[in-house]
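Trainee: Coordinates for the following, if possible.
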Amino acid sequence: MRMTFRWYGEGNDSVSLEQIKQIPGVEGLVWALHHRAAGEVWTEEEVMDVKKQADAHGFHLDVVESINVHEDIKLGLPSRDAYIENYKTSLRNVAKVGAKVVCFNFMPVFDWTRTDLFKEMEDGSTALFYEKAKVDQMNPYDLIEQTTTSGFTMPGWEPERLKTIEQSFDAYKQVDEEALWENLGYFLAEVLPVAEEEGIKMAIHPDDPPWSVFNLPRIITGEKAIERYLSISDSPAHCLTLCSGSLGANPENDVPTMIRRFHDRIAFAHIRNVRIYENGDFIETSHRSKDGSVPIDDVVKAYHENGFTGYARPDHGRHLWNEQCRPGYGLYDRALGIMHLWGLWDAYELVKRKEEANAHVAHS
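Mentor: Model (predicted):
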């Protein structure tokens, strides 16, 4: 397991590279050009600037999250071909700074959905919260205001997307799940050969939450969907980002089982916990299994027993000790999460070594 940390860039992140450097075991940054709108080319000059910053602190840039997919590609519009060509150019340019994995998603209009960015928990910390009844009843435009409260641009809720959100909703009235699958297949047929040529794994992220929101189609929602997705191509570039929090929001999803089944196609692991309530609400918690509904101990065990050598990050975290940060992306709880994940990994390593030593003695 190769530990990474998501970083939004100088001037767009409350966490500094100096601080990330002090978290044990973190070797790389999960990065993106967040000022670039979906569909725009990431230039070689811009990606080289990020590399200079990473190099100064000894980090690699192996994992990109995300080169956003333009809405016209998801909608299957004639204009998609031009945006796909731009995407290919961006892939070639990030390869020049060592990118090995590009995490992306195919969620319509926006990415994740939450109703409260700072829901207070029993211990006084706050976390991202999803209230099912509110989402079921509310107008999606009512969520827009909350995305600007932190002072940071929010992934999946970038200003350029919000300007056209009404038109985007109208456009998806003609796109159902099967059409979205077809448009995803078209996109992959175009970009996978370039990714394979550049040594990049295209790792799709599950939908968050893993069900339809605001009547928009969502397709990467569980084990059967992942099976269908991976069957699209046998290219070594065709891979998966397995997010235990996104998939784990649905109690029907057995995340450890999915890891054991698809481990050889998982290029990037997002490891986080959520607590699910009986009414369908969920809140993001610490990484400890007992604090949420996802068995993080078994999640890490599944990766360990299958010899996972891919990239991982702690994903979201709570907001602790009055930290002023991007919602879900503070320093403290993600650093605590990393240490919990390393603790589990080291414990499984110790057990493995003892079993191997005992087997050696028995054989002798």
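
Trainee: going forward, measure contacts and count neighbours with C-alpha atoms only.
Mentor: Noted.

Trainee: Am I right that A99 is in a helix?
Mentor: No. A99: not assigned to a helix; according to DSSP: H, G, I helix; E, B strand; the rest coil it is coil.

Trainee: Quick check: the residue nearest to it when sequence neighbours are not counted vs T89, distance?
Mentor: Nearest residue to A99 in three dimensions, chain neighbours excluded: D62, at 4.1 Å (C-alpha to C-alpha, 6 or more residues apart in numbering). For D62, the distance to T89 equals 17 Å [C-alpha to C-alpha, to the nearest Å].

Trainee: now the strands: where do they sit in the stretch 1-150 of the chain?
Mentor: Secondary structure of the stretch 1-150 of the chain (DSSP state E, counting those that start in this stretch): strands at 2-6, 26-31, 60-65, 101-104, 116-120, 126-130.

Trainee: got TSV for those, with distance to T147 too?
Mentor: Below are those laid out as TSV (distance: least, C-alpha to C-alpha, whole Å):
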stretch	distance to T147
strand 2-6	19
strand 26-31	20
strand 60-65	19
strand 101-104	21
strand 116-120	8
strand 126-130	12
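
Trainee: Quick check: which of those strands is nearest to R161?
Mentor: Distance to R161, taken as C-alpha to C-alpha, is lowest for strand 101-104 among these, at 16.1 Å.

Trainee: Identify, by residue count, the longest helix of the protein.
Mentor: Taking DSSP state H as the criterion, the chain has its longest helix at helix 332-363.

Trainee: That one to strand 26-31, inter-axis angle?
Mentor: For helix 332-363 against strand 26-31, the angle by axes from the mean of the first three to the mean of the last three C-alpha atoms, to 10 degrees is 130 degrees.

Trainee: for the residue nearest to A99, what are its contacts?
Mentor: D62 makes contact with G28, L29, V30, G98, A99, K100, V101 under the criterion C-alpha atoms under 8 Å, 6 or more residues apart in numbering.

Trainee: at 7 Å instead, please
Mentor: G28, G98, A99, K100, V101 (C-alpha atoms under 7 Å, 6 or more residues apart in numbering).

Trainee: And for the last one, the neighbour number?
Mentor: Here the number of neighbours of V101 (other C-alpha atoms under 10 Å) works out to 30.

Trainee: and what of E178?
Mentor: Using other C-alpha under 10 Å, E178 has 12 other residues around it.

Trainee: Y172 too?
Mentor: For Y172, using other C-alpha under 10 Å, the count is 18.

Trainee: Kindly report the same for T126.
Mentor: 24.

Trainee: Kindly provide the distance from it to S286.
Mentor: Taking C-alpha to C-alpha, one finds T126 at 11 Å from S286.

Trainee: Now do the shared contacts for these two.
Mentor: With C-alpha under 7 Å, 6+ apart as the test, T126 and S286 both reach R318.

Trainee: the helices in this protein, which residues?
Mentor: Using DSSP H, the helices of the chain run over 17-21, 44-55, 71-75, 80-95, 132-137, 159-163, 165-171, 177-198, 223-230, 244-248, 255-262, 296-305, 332-363.

Trainee: one more, for comparison:
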Amino acid sequence: MKQTWRWFGPADPVTLAHVRQAGAVGVVSALHHMNRGQAWTDDEVMKRKAEIERAGLTWDVVESIAVPEPIKTRTGDYRQLIDNHKASIRAVARAGIGVCCYNFMAITDWTRTDLDWPLANGGTALRFDIVDFCAYDVLILKRRNAEADHPEGRIAAARQRLASWPESKIAELERNLIDWVPARETVYDRESFLRQLDEYRDTTAEGLRQHLFAFVREIAEVAEEAGVKLAIHPDDPPFPLFGLPRVNSTEEDTQRLLEAVPSPANGVTLCTGSYGANPANDLVRMARVFGPRVHFAHLRNTTREADGSFFEAEHLDGDTDMVAVVAELRSLETREAREIPMRPDHGHLILDDLAKKVNPGYSGIGRLKGLAELRGVMRTVDAFRAGRVN
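Mentor: Here you go, the predicted structure:
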């Protein structure tokens, strides 16, 4: 697998020099200053590519060309936004970048209740706490009919927890849930978030799924013609939030998309953390079943809890057998004589990074540690397959 690293552009506190020092050879990036659905231009794409190449790296994956809400609801100016997306894919192709990762999550991008959850070793991790989420959804945001989406015991626990929270805790939770994600195209306050939720009031899961299929049919035709691979990212978390439908949370969801749009350009980002937070998903099996349609991999791990909460674990710990996943992906590469770009995802905040301002989940040292561990797994898997060790 080609070892890559997500870089958020010139403002990222983890620089391209740091990426090289970590041992990555490729970069996963986007034009984060053009993330409102506008068409990317050749000049802007080539400017970013040149910056990456001057650092001795290659730009291998675009993550992500924005998919604005009107595309998902097929309302407003969605036709123009789809045309812009196609133009951006063509610009990426002309620059020689081979993979576009994107997602189709309604309103929210990846969502966590805690961005600095304390670990026993003194570091911090990302965490999704289902009771905290319930407290916000039902008692703070007061979303219409939210109570129907949570069991009574969870709501009771949320009421008890909320009673002890200071205003600062409530403000932090709200920011984490609706007002923060690196490079997100839209951020919200409480009122604007409720208005956006209202746009989805009549959207069913099957309706959103059909909108996804229609969108991918269009962009896959362009991507196939241009020589670009599309790699949809799974929902994160892989279950409904805020009453919004989810359409790419399980193996079955993804298989339906691949069958609906059989173009070889239409593929998957195998995110072991996002899929892995759903106990229904078997990541080793998914790597094998999706096979030729795995165009990109996010390798991270999560530890699930009985109530549906989870936290970001060490890359080689958690509920996903990372060694077996890597072995399956390496076998896939050998069978198909190709190299799959991968990146270590969502590292812990540890060591000197604890005192620095970093994008939560995207610290330098935590991802460096994860990449080093994954690199060791890859080398060991290769040694076993070559018969050098037994």
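
Trainee: TM value for the aligned chains?
Mentor: Once superposed, the chains reach a TM-score of 0.91 (TM-score structural alignment, normalised by the length of structure 1), with 351 aligned residues with a C-alpha RMSD of 2.2 Å.

Trainee: Looking at the helices of structure 1, spot the one closest to E145 of structure 1.
Mentor: E145 of structure 1 lies closest to helix 159-163 among the helices of structure 1, at 10.1 Å (C-alpha to C-alpha).

Trainee: Okay, buried residues for that closest one please.
Mentor: If you call a residue buried by 16 or more other C-alpha atoms under 10 Å, then helix 159-163 of structure 1 has these buried ones: P159, R161, L162.

Trainee: Dump these to JSON lines, plus distance to L336 of structure 1.
Mentor: Below are these laid out as JSON lines (distance: C-alpha to C-alpha, whole Å):
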{"residue": "P159", "distance to L336 of structure 1": "31"}
{"residue": "R161", "distance to L336 of structure 1": "33"}
{"residue": "L162", "distance to L336 of structure 1": "33"}
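
Trainee: before we move on, back to that, could you check how far the residue mapped onto the residue nearest to A99 of structure 1 from structure 2 is from P10 of structure 2?
Mentor: When structure 2 is aligned by TM-score structural alignment, D62 of structure 1 is paired with D60. Distance, D60 of structure 2 to P10 of structure 2, by C-alpha to C-alpha: 17 Å.

Trainee: What of M378 of structure 2?
Mentor: Distance check for M378 of structure 2 against P10 of structure 2: by C-alpha to C-alpha, it reads 30 Å.

Trainee: the more surrounded of those two?
Mentor: For the pair M378 of structure 2 and P10, the greater number of neighbours falls to M378 (17 against 12), based on other C-alpha under 10 Å.

Trainee: what's the matching range in structure 1 for stretch 367-386 of structure 2?
Mentor: The aligned range for stretch 367-386 of structure 2 in structure 1 is 334-353, by TM-score structural alignment.

Trainee: Next, the mean deviation of the matching stretch compared to structure 2.
Mentor: Following the fit onto structure 2, the mean deviation recorded for stretch 334-353 of structure 1 is 0.9 Å by mean C-alpha distance after the TM-score superposition for structure 1.

Trainee: What are the buried residues along that stretch?
Mentor: By 16+ other C-alpha under 10 Å, the buried positions in stretch 334-353 of structure 1 come out as R334, A335, L336, G337, I338, M339, H340, L341, W342, L344, W345, Y348.

Trainee: Stretch 333-349 of structure 2 too?
Mentor: Across stretch 333-349 of structure 2, burial judged by 16+ other C-alpha under 10 Å covers E333, E339, I340, P341, M342, R343, P344, D345, H346, G347, H348, L349.

Trainee: ok now it, how far from the chain's centre?
Mentor: Distance of stretch 333-349 of structure 2 from the chain centroid (C-alpha atoms, centre = their mean, to the nearest Å) equals 14 Å.

Trainee: equivalent range in structure 1 for stretch 277-291 of structure 2?
Mentor: With TM-score structural alignment as the criterion, stretch 277-291 of structure 2 aligns to 249-263.

Trainee: Go through that stretch and flag the buried ones.
Mentor: Residues of stretch 249-263 of structure 1 classed as buried under the neighbour-count rule (16+ other C-alpha under 10 Å) are A249, N250, N253, D254, V255, P256, M258, I259, R260, F262, H263.

Trainee: Hmm, Y277 and S293 of structure 1 touching each other?
Mentor: No. The criterion here is C-alpha atoms under 7 Å, and S293 of structure 1 misses it with Y277 at 9.1 Å.

Trainee: how close does I338 of structure 1 get to M3 of structure 1?
Mentor: According to C-alpha to C-alpha, I338 of structure 1 and M3 of structure 1 sit 8 Å apart.

Trainee: Please say which position in structure 1 D42 of structure 2 maps to.
Mentor: Under the alignment (TM-score structural alignment), D42 of structure 2 maps onto E44 of structure 1.

Trainee: Skip the chain neighbours and tell me the closest residue to its match.
Mentor: Leaving aside its sequence neighbours, E44 of structure 1 sits nearest to N93 (C-alpha to C-alpha, 6+ apart; 5.3 Å).

Trainee: Tally up the residues packed near the equivalent of the one you found over in structure 2, please.
Mentor: With TM-score structural alignment as the criterion, N93 of structure 1 lines up with A91 in structure 2. By other C-alpha under 10 Å, 21 other residues sit near A91 of structure 2.

Trainee: residues contacting A91 of structure 2?
Mentor: Counting by C-alpha under 7 Å, 6+ apart, A91 of structure 2 has contacts W40, T41, D42.

Trainee: Ok, L31 of structure 2 next?
Mentor: Counting by C-alpha under 7 Å, 6+ apart, L31 of structure 2 makes contact with nothing.

Trainee: so who does V109 of structure 1 touch?
Mentor: Neighbouring residues of V109 of structure 1 by C-alpha under 7 Å, 6+ apart: E71, I165, S168.

Trainee: Of those residues, which ones are shared with structure 2?
Mentor: For the contacts of V109 of structure 1, the subset whose aligned partners also touch in structure 2 (both residues aligned by TM-score structural alignment, their matches' C-alpha atoms under 7 Å) is E71.

Trainee: among the contacts of V109 of structure 1, who's most crowded?
Mentor: E71 (22 neighbours).

Trainee: any idea how far that one is from D13 of structure 1?
Mentor: Here E71 of structure 1 is placed at a distance of 26 Å from D13 of structure 1 (C-alpha to C-alpha).

Trainee: likewise R260 of structure 1?
Mentor: R260 of structure 1 is 34 Å from D13 of structure 1, by C-alpha to C-alpha.

Trainee: What of M48 of structure 1?
Mentor: From M48 of structure 1 to D13 of structure 1 the distance is 19 Å (C-alpha to C-alpha).
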